[in-house]
Each structure stands twice: as structure tokens, then as C-alpha cells.
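Compute the structure for the input listed below.
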Amino acid sequence: MQQAVVNCVEAKSLVLRQRYMQLDQPSSQVALQNIRRLCPPIATILINSYRNSTELFVDGEVILSQEATEEKRGQDNRNRQEEEAASIHQQLPDGLQKAVELSKTKGASTWLTVLPLSEHGFTLHKSAFQDALALRYGWTPTRLPSKCDCGKNFNVEHALSCAKGGFPTLRHNEIRDTTASLLTEVCSEVCVEPNLQPVSADQLNGASANSQENARLDISANGVWGGRFQKTYFDVRVFNPLAPSNRNQSHAATYRKHELEKKRAYQQRVEHSSFTPLVLSVTGGMGVEASLFYKRLSSLLAQKWDITYNKTLCWLRCRLTFSLLYAQPSKQLEALYRRWDMQPGHPLRST
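The predicted structure follows:
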């Protein structure tokens, strides 16, 4: 009986005619299990045909079994798109290549795809959105002043690093306060800028260790790693990847450099506790240790809020990205625009 079914050309054609059949889908797996029970030889033909690139003669047409699956075609399309993107990327100027690489890091594009919900703080006004796009791709924003208030020449790189107006500090504080606020939801004894125990310089190893008597870290909390009474200290750093000291390094090496600097400075000061450096870039990416921490925080929040982990992690990344955008140089540009427009004789001067 089984041999007769296997030798039946119509039966083979009926089974293999669905060239878009997806054997990796759960429903197809169930169907394949039923075929295995009812007619093992046909199941063997199906498995071998779709695992190997087999020529199938169906309705007078020759098709390849692997090319007949949605998974294979989808993978081919992705591979082709990646090859085209790599080819275009090689033709870009060096500065734009760096900007594109930064925009591809995880978390750097969430602000472009999220719904603009004001209750979550996921909104930007028109000029801030335009400036954020310009900074994302290394473009020069419109109406850019020639001089900064600090007296230096004004450009995008300077806008990201200039301390005039305190915008680097503002970015740092936005991430610190956002993180501390979320930690209070799931941890105990959350403290902002906790003081460290005083130590003498001879008790510390390494010249880069911070031995200041009034040294402080950004956040401390119990219950992040280990038991609920285990204290963890956090210190935030938001760096400019376009700065000369970071520009010629890979992203991974830059994040690692800043993490090690934080650890050398504070690791020895947190006795009987753990220390996690939270290193982020102004473009929205983050270092390995920061990524692990925010995944852990998302897991704790998901359990408390009874929301799936993936949704919580996506929301948290959006929250952090917008915290950086709110403190981006767009505010500095606006302030400079206003001063620039008010200069006597300027064609855009307000009347």
C-alpha cells in the first residue's frame, strides 16, 4: 500500500506543488508528523527535498526545493540587502561612514520607530526632530552659528562636547535620574549620589584610583545583582563618539575603554558591594555592562508590571534614548539661534 502511494506521481505532485510551503512553521511541523505516521516514505522524500537543493518537476516546471521555501527566499533577500548596504557603505565619506555605523547600534534608532506618545515622553518638537536627524547622520544643521558662546568655532562635534551651558552634564543627569527613578520601582534603598567611605591613597592600588575623601557615585541600590540586600553602585558616563579621542576607535573598543576607566577609578572604593559602570554614547548606544544591567532592570520591571520582557526592554530603550535627545545640543542650538537672530543688522533679526 505504501509503495503504491510513493510511486503515484499525482500524490508526489500534490504534496510538492505548494512551492511556498514552510516546513519550519508549527502547523507544517504537525502536518509532517501526521505524514510520518501515515506514510513514512513520503515524509522522507519531503525532508530530503527541502533540506537539499533538489530539482522538482511540477506542472511541467522545474523548481528548486530550497528556493521554494519562504525562509530560504527571505534569507536570500536579507543577504542581498546586506551586500548592497555594505557596497554603498564603502562608497561613503569617512565621516558619514562613522555616523551610519553609530546609527546602526542597538537602541540608536528607537526614537524613529516609536509612536509619539506624550504620556511616555516620546515626543519632539519640529526643530528638535530636525536637529536630531542632522546629528544622527553627521549633517550640519541649518542656521548654524559660526562661533560658540565659549569663543571657539561652532560645529556638530563641538556642540556635543562643549561644557558651555552644561549640556554634557545635563545628558549625564538625565540618564542618572531616569535610571534611579526606575530602580525605585523594583529595588530598595535607592540613593542618588551616595558618598563613598573615605580611604587613604596608600590603601588603593593604581594611580587612576579615586582617593578623594568626598568621592561620590551616581546611584546605589539593593537587590539588582545577587540577594535583595546586596548593594550595587552605578556610575554614568555619556561620551561623544565623534570626539577626537574616540573617533578612530571601534565602537566596542571605545565602550570598553570608558568602562575600564570607571572601574579603575571606583572598583576598589565599593567594599563588600558590586560596581557597574553605565557607559552610553550620545547617539543612544551603550556598553556591554550597561546593556546587561538594563536587561536585568527590564526583567525586574516586567515581573512587577506584569508585562512581557520584550515590551519592557523596548520601552526602556526608548525612554533612555529620549532622555538623551532632550539634552542634545538642539537646545544649545536654539539658544544660540535666539542670540544670533538678535544681533544688530542680522537679516533674520526679530522685529
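
make it CA atoms for all contacts and neighbour counts henceforth
OK.

Counting by contacts, list what the strand or helix carrying residue 245 packs against.
Using DSSP states H and E, residue 245 maps to helix 244-247. Using 3 or more C-alpha pairs under 8 Å, 6 or more residues apart in numbering; DSSP states H and E as the contact test, no helix or strand touches helix 244-247.

Could you list every helix and strand that the helix or strand following it packs against?
Going down the chain from helix 244-247, the next helix or strand is helix 251-266, by DSSP H and E. Under the contact criterion of 3+ C-alpha pairs under 8 Å, 6+ apart, helix 251-266 touches strand 274-281, helix 288-305.

Here is a second sequence; please produce its structure as well for comparison:
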Amino acid sequence: MHTAIHEGKRRADAQAKERFTDGVSRLPPGCQRAARRAQEAKTHAWLTAMPSCSDQTDLSGDTFRDGLAVRYGYRPPNLPSSCPGCGCTFTLTHALDCAKGGLVIQRYNELRDVIGDVSRMAFGADSVYKEVVLKEGDGQGREEARTDLVIRDVWDRQRDVSFDVCVTDADAPSYAVDEAGVVG
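Reported below is the predicted structural model:
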């Protein structure tokens, strides 16, 4: 009985994998890469999260639809035709990469703030500092050194750790890998 059940599950998994591969092969190249990445990295958990105001998983219809479009490489509806910051054609890639009018700073700040909020819950409000200047600039060409977060007690008691947040667009052309495994 157990062998039959196990064999049935294995066969169903193989059929599902075959259907997925067949479906993905029919998508445009950028969407193929996004679908494979979403499946391999299991980034679909947000689709089944119970909506809740307290942990900000209560998405509006527009936010949910835009999230699906971005995650699977499609153009979200209602994007402006030109970038409000630099005037270039406003594509999804441009929105995620443009430092003037895109979403780079917004995504960065949101991630930094979430990490800071979780750290405050774990280590206490007086143990987390944002945008800390580590070294002052001298006004003669040497810039100041900053860090995104300083959190006390992460590795050792009464020791500060500096964290620098980096947000990457996984669908940027520079991350594309061809069939031979070559990036670029």
C-alpha cells in the first residue's frame, strides 16, 4: 500500500514538473527566467500568506496584481510611458534600475527599515541605529563613510555590528545566463 501511494505521488510530481517545463518553454525568454527563478527559489509563499494588517500582508488588488507581474516578468498595468525622474521610456527594468525616478531608493529604504524593525524587536529599540556616520568627511574630497544599520549585541554582548543593505534586480540583463551557463 505504501509503495503504491509513494509511486503515485512520484508519478504525479513527474507529470507536474513536465507540465511546468512545457508551460515555461512557451513563455518569452525574460518570463521564462523569472518563472524558473520563482519555482527554484520558492518565492511563491507570499501568494498563500494569510492577509493581515499587523504584518502588512493585506495587499490591495492593484498591489497584488503588480507583484505578480513583476515577479513573473510582465509589465504591470498603468505604468507611465516616460520616467518622471529622467524622461526615458519607462519599462519595468528602468523602474527597478533608475536612480532618479525609479524604485531603487524606495526598495532600499523599505528593506533597510524592515531589517531595522525586526532587529528592534529582537535586540531592543535602543540597540538599533539607522544611517550611522562611521567616519566624517574632511570637506577636501574625502567623503564620509556611512552604514545603513548598526545593531548592538548581534554576535557579542555590547559590540556593535554594521550592516550595509544592497538591493539587486535579479532580472537585470547583466544577470542573464545563456544555455552554456555564461552570464551577460
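
that older thread, okay if I get the helices and strands packed on helix 251-266 of the first structure as CSV plus mean neighbour count?
CSV is the format used below for these (neighbours: other C-alpha atoms under 10 Å):
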stretch, mean neighbour count
strand 274-281, 23
helix 288-305, 17
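
Distance to residue 71 of the first structure added to the ones you listed, as a markdown table?
Output for these, formatted as a markdown table (distance: least, C-alpha to C-alpha, whole Å):
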| stretch | distance to residue 71 of the first structure |
| --- | --- |
| strand 274-281 | 35 |
| helix 288-305 | 29 |
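
quick one, which of the ones you listed is nearest to residue 216 of the first structure?
strand 274-281 (12.6 Å; C-alpha to C-alpha).

Onto which residues of the second structure does the helix holding residue 245 of the first structure map?
Aligned by TM-score structural alignment, helix 244-247 of the first structure falls on residues 173-176 of the second structure.

picking that back up, I'd like to know which of the helices and strands packed on helix 251-266 of the first structure is closest to residue 40 of the first structure.
Among those, the nearest to residue 40 of the first structure by C-alpha to C-alpha is helix 288-305 (44.4 Å).

Residues in contact with that closest one: which ones?
183, 185-186, 224, 255-256, 259, 276-280, 308-309, 312-313, 316 (C-alpha atoms under 8 Å, 6 or more residues apart in numbering).

mind listing what's buried in the helix ranked longest in the second structure?
Among all segments of the second structure classified by DSSP state H, the helix with the greatest residue count is helix 2-25. Buried positions in helix 2-25 of the second structure, judged by neighbour count with 16 or more other C-alpha atoms under 10 Å: residue 24.

Same check on stretch 151-165 of the second structure?
151, 152, 154, 160, 162.

now for those residues, which pair is the farthest apart?
Maximum distance among those (C-alpha to C-alpha): 10.0 Å, for 154 and 162.

returning to what we had before: packing partners of the longest helix of the second structure?
helix 29-41.

Taking helix 2-25 as reference, get the angle to the helix it packs on.
150 degrees (axes from the mean of the first three to the mean of the last three C-alpha atoms, to 10 degrees).

Give me the contact list for helix 29-41 of the second structure.
Contacts for helix 29-41 of the second structure (C-alpha under 8 Å, 6+ apart): 24, 25, 44, 71, 72, 73, 74, 171.

after superposition, how close is it to the first structure?
For helix 29-41 of the second structure, the mean deviation from the first structure after alignment is 2.0 Å (mean C-alpha distance after the TM-score superposition for the first structure).

following that helix, which helix or strand shows up next?
helix 61-71.

equivalent range in the first structure for that following helix?
Going by TM-score structural alignment, helix 61-71 of the second structure sits over residues 126-136 in the first structure.

Over to stretch 43-51 of the second structure?
Counting by TM-score structural alignment, stretch 43-51 of the second structure falls onto residues 108-116 of the first structure.

Give me the aligned partner of residue 295 of the first structure over in the second structure.
So residue 295 of the first structure corresponds to nothing, using TM-score structural alignment.

Now do residue 295 of the first structure against residue 312 of the first structure, distance only.
9 Å (C-alpha to C-alpha, to the nearest Å).

again, but for residue 111 of the first structure
15 Å.

swap in residue 72 of the first structure?
Taking C-alpha to C-alpha, one finds residue 72 of the first structure at 32 Å from residue 312 of the first structure.
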